[in-house]
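Asker: After the sequence you'll find the predicted model.
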Amino acid sequence: MAATLPRYAVFGNPIAHSKSPQIHRQFALQEKVRIEYERILAEPGAFAEAAERFFAEGGLGANVTVPFKTDAYDWVSEHSERAEAAGAVNTIIPLGGGRFRGDNTDGVGLVSDITEAQETALKNRRILILGAGGAVRGVVPVLLQQQPADITIANRTETKARELAERFGVRSAPLNGLPAGRFDIIINGTSGGLGGEIPAVAPEVFGICELAYDMVYGAAAQAFLDYARRSGAKKTADGLGMLVGQAAFSYRLWRGFSPDIKPVIRYMKEAV
């Protein structure tokens, strides 16, 4: 009888587009092991049931994507400091005895991509984040650790931006009232990015922008990045490096092996 491979998964809805299986297979090749990594479509309101079934069947770790990061936070038994600060979980680690630890690797994935791959410092920079959903909530605590000059959160629904800003002790602003030429780094974390929508931000806001970064990747990021370039951003990048980076931190939490991120980003750029 063939040995069962170590089993991992990503939960989301939708999930068919997820590149996580390809990424984790590349990490396994580096470790010289074989793993199974699958996409699991969970229905709204049924995340807990799907997660319980997966781990009862021998799952050794899971990633969680939209829209279940807060469901995962509520489901796990304990939280890392990062997950606690974010109020969201994207990585689940079984502890044994029916207990699970939730972590959030989104922020470390984003920061490692901006500072290493994009060679852009975050310390003493003025950062604008567009959006106020779970993706943004997951990255603000780690961005704050980089000691930026300040962070401003702007969102179509201003009350959501204000609530999130108050949670983290940062600024908030209406999308249509952002000052021109103030921000060094502009990060798009709006859910509209998945549909190629551009946040309603005036071109002048990009006046001194050193890096415009979209947390989604590939074709979905193109409209925002093109707009940022036309508006004066010196450099642009999509979130592929963030995706690979957060996945690498998850893999290390599960298996104690630290993948080399750069060759996997190159591989995924060709695949995407």
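Answerer: Arrived safely. Numbers count the residues shown, from 1 in each chain.
Asker: from here on, contacts and neighbour counts on C-alpha atoms
Answerer: Fine.
Asker: Settle this for me: Gln146 is touching Arg125, isn't it.
Answerer: No - the pair Gln146 / Arg125 is not scored as a contact, 9.5 Å apart, by Cα atoms under 8 Å.
Asker: of those two, who's got more company?
Answerer: Comparing Gln146 with Arg125 by neighbour count (other Cα atoms under 10 Å), the higher total belongs to Arg125, at 18 against 15.
Asker: Now do the contacts for that one.
Answerer: Counting by Cα atoms under 8 Å, 6 or more residues apart in numbering, Arg125 touches Pro148, Ala149, Asp150, Phe183, Asp184, Ile185.
Asker: Give me the subset of the residues you listed lying in strands.
Answerer: Asp150, Ile185 (DSSP state E).
Asker: Can you add neighbour count and distance to Gly239 and give the contacts of Arg125 back as TSV?
Answerer: As requested, the contacts of Arg125 are exported to TSV (neighbours: other Cα atoms under 10 Å; distance: Cα to Cα, whole Å):
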residue	neighbour count	distance to Gly239
Pro148	15	20
Ala149	12	23
Asp150	17	22
Phe183	24	19
Asp184	22	18
Ile185	25	14
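Asker: A further structure is provided below for comparison with the first:
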Amino acid sequence: MKNRYAVFGHPIKHSKSPLIHQAFAEQTLQTMSYEAQDVPADQFETAVKDFFNHGGKGLNCTIPLKELACLKADILSPRAQAAKAVNTLALQEDGMIFGDNTDGIGLVRDLTINHGILLDNARILILGAGGACRGIIRPLMDHHPQSLFIANRTASKAVTLAEEFSGLIAIKGGSFDQLSGRQFDLIINATAASLSNDLPPLPAGLLADNGNCYDLAYANEPTPFVQWGKINNAGKSLDGLGMLVEQAAEAFFIWRGVKPDTQPVITRLRNAHAMT
């Protein structure tokens, strides 16, 4: 009998996770199944219990379930504790459920390994102070940037989040209005603006020479933020497809103890994008 894995979310029908994990399983010769299940928040508790009671070994959880998954885990990794959100659940041999957040490590690997972007001593700006931002702060800080600024429409939310992570590096939060006159080596869009084909209010001159842009979102066409980066002469202006595959690879490793090669899968998805 195949070990069962799945991704829960709502909506979920456009998820690329089944394709990614199927490719990983074929590449690493793992016998397993992986499916997408549409699970609204009010059905999450029952769905998780049913899944693990019927042979399920591991789950990915996406919007709007990451905070609920954090509460469901019996054991949390340090990065999940910092994020206060979980995207990967793994059933342990003793029946306990381990929770992790692989989003941040997925982002860092895509930036540093796949694209050669240096984080050490970089001035980093994160747009947005929601759950997507929270999940990437600690892994970025582990690479010793010079500073990190969180900008959000509601400044108080950014300030509170920055204070929570203070002490390791220079990290501050504020409004988009406070960005004027500042420059950054890396700007990361962690808002949901790209999902509605929108762009956060960004002043001119924000990107340093040879600076880079990264949108956590991805689409068949360049997102408004990726386009903004190119217009503003970014060295690289990237979407989040690589992060999606890298975070999935980390989840796969947690479940199966094998690290898949992400490059063929990223290339496959890119090629599929180009054909749509």
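Answerer: Sure, I can see it. None of the values given here were measured: they were computed from a predicted structure.
Asker: all helices of the stretch 101-250 of the first structure, in order?
Answerer: Per DSSP state H, counting those that start in this stretch, the stretch 101-250 of the first structure carries helices over the ranges 106-112, 134-145, 158-168, 219-230, 240-255.
Asker: closest to Val10 of the first structure out of these?
Answerer: Shortest distance between Val10 of the first structure and the helices of the stretch 101-250 of the first structure, using Cα to Cα, is found for helix 240-255: 10.4 Å.
Asker: what angle separates that closest one from helix 219-230?
Answerer: Interaxial angle, helix 240-255 of the first structure versus helix 219-230 (axes from the mean of the first three to the mean of the last three Cα atoms, to 10 degrees): 130 degrees.
Asker: Now do helix 240-255 of the first structure: distance to the chain's middle.
Answerer: 10 Å (Cα atoms, centre = their mean, to the nearest Å).
Asker: Show me which positions of it end up buried.
Answerer: 240-251, 253-254 (16 or more other Cα atoms under 10 Å).
Asker: okay if I get the contacts of Arg125 of the first structure as TSV plus distance to Phe47 of the first structure?
Answerer: Putting these into TSV (distance: Cα to Cα, whole Å) gives the following:
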residue	distance to Phe47 of the first structure
Pro148	36
Ala149	38
Asp150	36
Phe183	38
Asp184	38
Ile185	35
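Asker: how much space between the alignment partner in the second structure of Ala88 of the first structure and Ala41 of the second structure?
Answerer: Matched by TM-score structural alignment, Ala88 of the first structure corresponds to Ala85 in the second structure. In this structure, Ala85 of the second structure and Ala41 of the second structure are 14 Å apart, going by Cα to Cα, to the nearest Å.
Asker: next one: Leu71 of the second structure
Answerer: From Leu71 of the second structure across to Ala41 of the second structure, the span is 13 Å (Cα to Cα).
Asker: Tell me which of those two has more neighbours.
Answerer: Between Leu71 of the second structure and Ala41, Ala41 has the larger neighbour count (other Cα under 10 Å), namely 17 against 14.
Asker: Would you confirm that Pro139 of the second structure contacts Val108?
Answerer: Yes - with contact defined as Cα under 8 Å, Pro139 of the second structure and Val108 form a contacting pair (6.9 Å).
Asker: circling back: out of the contacts of Arg125 of the first structure, which comes closest to Ile198 of the first structure?
Answerer: Among the contacts of Arg125 of the first structure, and counting by Cα to Cα, the member closest to Ile198 of the first structure is Ile185, at 16.7 Å.
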